[in-house]
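A.B. asks: kindly return the folded structure for what I paste below:
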Amino acid sequence: MAATDYGSHRLVVGAHYGMRDWLAQRVTAVVMALYTVFMLVVVFWPGQLDYARWQALFANQATKLFTLVALLAVLYHVWVGMRDIWMDYVKPVGLRLSLQVLTIMWLLACVGGAVQVLWRV
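C.D. replies: The predicted structure is shown next:
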């Protein structure tokens, strides 16, 4: 249950605290697993695995979109995990907030770089 601080007392204000994050971790893990299977099929598919084949694969909009969705799943999965690590193990509030902001900035930079690479093909 969610709790809100009121002085030295904690007031319970709702149920299913953390359920959204738990579900997000499971859903993003499924997306990552599906993308991994897709990439394994591509790699082990009969034929030569060369630049032309990769270029043709990623010229397809569906592949680009699936890759972007998988990347966003990875990044959200990382965010939930890192945020929980910062909250659980970094006690000074200012340091924890700084680490969370740096994590968000790094993840956004990763998305920006990935979008540039995906849509450059």
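
A.B. asks: when you work out contacts or count neighbours from here on, use the C-alpha atoms and nothing else.
C.D. replies: OK.

A.B. asks: tell me which residue lies nearest the centroid of the protein.
C.D. replies: With the centre of the chain defined as its mean C-alpha position, the nearest residue by CA atoms, centre = their mean is Leu75, 2.2 Å away.

A.B. asks: Val80: what's its closest spatial neighbour, skipping adjacent residues?
C.D. replies: Closest residue to Val80 apart from its sequence neighbours, by CA to CA, 6 or more residues apart in numbering: Asp21 at 6.8 Å.

A.B. asks: tally of neighbours for the one you found?
C.D. replies: Using other CA atoms under 10 Å, Asp21 has 15 other residues around it.

A.B. asks: measure it to Val12 for me?
C.D. replies: To Val12, Asp21 is 19 Å away according to CA to CA, to the nearest Å.

A.B. asks: against which helices or strands is the host helix or strand of Leu65 packed?
C.D. replies: Secondary-structure assignment from DSSP states H and E places Leu65 in helix 61-89. Helix 61-89 sits against helix 19-44, helix 93-118, with contacts defined as 3 or more CA pairs under 8 Å, 6 or more residues apart in numbering; DSSP states H and E.

A.B. asks: Proceed likewise with the subsequent sequence, for comparison:
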Amino acid sequence: MVRTVTSFGRSGTFDWLYQRVTAVILLAYVLFIVGFIFFTKDFGYQAWSELFAQRWMRVFSLVALLSTVIHAWIGLWSVVTDYITNRVMGGKATVLRLFVEVILAAVAVLYTVWGIEILWGV
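C.D. replies: So this is what the prediction gives:
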């Protein structure tokens, strides 16, 4: 079996499963945030600040952030490998593919660290 080092999971099945699980987590997060905005009587900075002062909300937000990064990585990896290297370059662009994946990975790490810093005030 051929193993792809830059894929998130061990196979296409794992990538598919990761993407579906992260999509459900992101849906739950978005529905909660939208519900909070619409159903809070006096929605403003104070209510928003009190919500994010609670540990469970910061953990929920961290899980949503990590789910976003995982979901985006799998999607972007698929686009890079399927469309950029195979369709545009005829499958002969390994250096270009690795370069793009390194840039995307660096951005993902940067956004993850930045998000953790925002959530936990590190």
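
A.B. asks: could you get me the TM-score between them?
C.D. replies: In this superposition the chains share a TM-score of 0.84, using TM-score structural alignment, normalised by the length of structure 1; 109 aligned residues with a CA RMSD of 1.8 Å.

A.B. asks: about what we covered before: out of the helices and strands packed on helix 61-89 of structure 1, nearest to Asp50 of structure 1?
C.D. replies: helix 19-44 (10.1 Å; CA to CA).

A.B. asks: what span of structure 2 is that closest one aligned with?
C.D. replies: Mapped onto structure 2 using TM-score structural alignment, helix 19-44 of structure 1 covers residues 13-38.

A.B. asks: reformat the helices and strands packed on helix 61-89 of structure 1 as a markdown table; add distance to Met87 of structure 1.
C.D. replies: Shown next, in a markdown table, are these (distance: least, CA to CA, whole Å):
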| stretch | distance to Met87 of structure 1 |
| --- | --- |
| helix 19-44 | 14 |
| helix 93-118 | 7 |
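
A.B. asks: who wins for proximity to Ala70 of structure 1 among those helices?
C.D. replies: Of all the helices and strands packed on helix 61-89 of structure 1, helix 19-44 comes closest under CA to CA, at 5.7 Å.

A.B. asks: before we move on, back to that, what's the closest of the helices and strands packed on helix 61-89 of structure 1 to Ala59 of structure 1?
C.D. replies: helix 93-118 (8.8 Å).

A.B. asks: how about stretch 113-121 of structure 1: buried residues?
C.D. replies: Ala114, Leu118 (16 or more other CA atoms under 10 Å).

A.B. asks: for that stretch, give me every contacting residue.
C.D. replies: With CA atoms under 8 Å, 6 or more residues apart in numbering as the test, stretch 113-121 of structure 1 has contacts from Gln55, Phe58, Ala59, Lys64, Leu68.

A.B. asks: are any of the residues you listed buried, and if so which?
C.D. replies: Phe58, Lys64, Leu68.

A.B. asks: any idea how far the last one is from Gln55 of structure 1?
C.D. replies: According to CA to CA, Leu68 of structure 1 stands 16 Å off from Gln55 of structure 1.

A.B. asks: the second one now?
C.D. replies: From Lys64 of structure 1 across to Gln55 of structure 1, the span is 11 Å (CA to CA).
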